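> please find the sequence and the predicted model below.
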Amino acid sequence: MAHTYHRQCGCYSCGKAEEASERDEEMAGPYIEALKGCPTVLSEAMGELTEEEMASMAASLATGDNDKFALTMRTRIGMFVYEAVECRMDDLKCDMFTAATRLADAYGAEPLRQAVAA
């Protein structure tokens, strides 16, 4: 008898569900990366920085620690994009690929052609 998917189960149907999920994430990847590089997404992510993140970034700028500044920005933008994709998945009851492509369309974020073709 079939059961609901469980990530630690080793049965055939759970394995197929895991493979499908991995393919979905792989296909969504170029769109997620395009969202991370979109100026509008950057603007929105900047608006959601916490006081601690802002203080850390300001200190990094003041001391010339560009690597720390960039790491903080990359981390925050990545979190913002993944939260937006998860929210869209929940709202639309869809997979990651559909959510990422719809968000990319909404923001006007175009993935690199070579990334989509691969």
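Cool, got the structure. Residues are numbered from 1 along each chain as shown.
> rest of the way, CA atoms for contacts and neighbours
Will do.
> how about stretch 91-100: buried residues?
D95, M96, F97, T98, A99, A100 (16 or more other Cα atoms under 10 Å).
> next up, a structure to set beside the first:
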Amino acid sequence: MSLCLASAGVVKTLSVAAFTLAWTHSIEKTAWQEDWLITSAGLELTQARIKGTGAGMEPPPEARLVGGWFQWSPPPLPRPEVVLGNSGAAGEWLLCHAGRCQTLSEIFGHPIGANVTTMSACDNP
């Protein structure tokens, strides 16, 4: 399985089994990270972390503070796709794997701007 990213009619395929999605909350300007696994059932969120609390960023009761991050593992729920919007108010989404992070614009090779990006599991290229 691979990760397929689609935005403005362009599809990019990344040969990864797992990745971290990172961004900055647009209002609180606080870091947020999610670890995802690519499975035959879809994309599965395995862990979430936020570097603080605030409007729309309340960690669930099971979250624990570890190294300055509130982190928790949500129940496994494979999703066929995950849609990422971009208001432009807090920078771009970062996709990290193998110790390297790239913005979606870097992955696509051109500015994404306010275009929606859809992530999904796909067959290896």
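Looks like it arrived, so ask away. Predicted model only: the values in this text are computed from it and were never measured.
> I'd like the TM-score for the two structures, please.
Between these two chains, after superposing, the TM-score reads 0.27 (TM-score structural alignment, normalised by the length of structure 1); 62 aligned residues with a Cα RMSD of 5.1 Å.
> coming back round to it: redo the buried residues of stretch 91-100 of structure 1 as TSV? Include secondary structure and distance to Q114 of structure 1.
Shown next, in TSV, are these (DSSP: H, G, I helix; E, B strand; the rest coil; distance: Cα to Cα, whole Å):
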residue	secondary structure	distance to Q114 of structure 1
D95	coil	23
M96	helix	20
F97	helix	17
T98	helix	19
A99	helix	21
A100	helix	17
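> out of those residues, which is nearest to M57 of structure 1?
Distances from M57 of structure 1 to those, taken as Cα to Cα, are shortest for A100 (28.0 Å).
> so who does the closest one touch?
A100 of structure 1 makes contact with A28, Y31, I32, V85, according to Cα atoms under 8 Å, 6 or more residues apart in numbering.
> quick one, what contacts the last one?
For V85 of structure 1, the set of contacting residues under the criterion of Cα under 8 Å, 6+ apart consists of M96, A99, A100, L103.
> mind checking how far the longest helix seen in structure 1 is from the chain centre?
The helix spanning the most residues in structure 1, taking DSSP state H as the definition, is helix 66-92. Centroid separation for helix 66-92 of structure 1 versus its chain: 6 Å, with Cα atoms, centre = their mean, to the nearest Å.
> cool, and stretch 58-65 of structure 1?
27 Å.
> identify all contacting residues around it.
The contact list for stretch 58-65 of structure 1 (Cα under 8 Å, 6+ apart) reads N66, K68, F69.
> which of the residues in that stretch are buried?
S60.
> and L65 of structure 2, how close does it get to L104 of structure 2?
Separation of L65 of structure 2 from L104 of structure 2 (Cα to Cα, to the nearest Å) stands at 29 Å.
> how about V11 of structure 2?
12 Å.
> between the two, which one's more packed in?
Neighbour count, other Cα atoms under 10 Å: between V11 of structure 2 and L104, L104 has more, with 19 against 13.
> now L84 of structure 2: closest residue in space, sequence neighbours ignored.
Sequence neighbours aside, T117 is the residue nearest to L84 of structure 2 in space, at 5.1 Å (criterion: Cα to Cα, 6 or more residues apart in numbering).
> cool, and F108 of structure 2?
K12 (6.9 Å).
> the helix or strand in which that neighbour is found: which residues count as buried?
Under the criterion of DSSP states H and E, K12 of structure 2 resides in strand 10-14. Of the residues in strand 10-14 of structure 2, T13 count as buried by neighbour count, 16+ other Cα under 10 Å.
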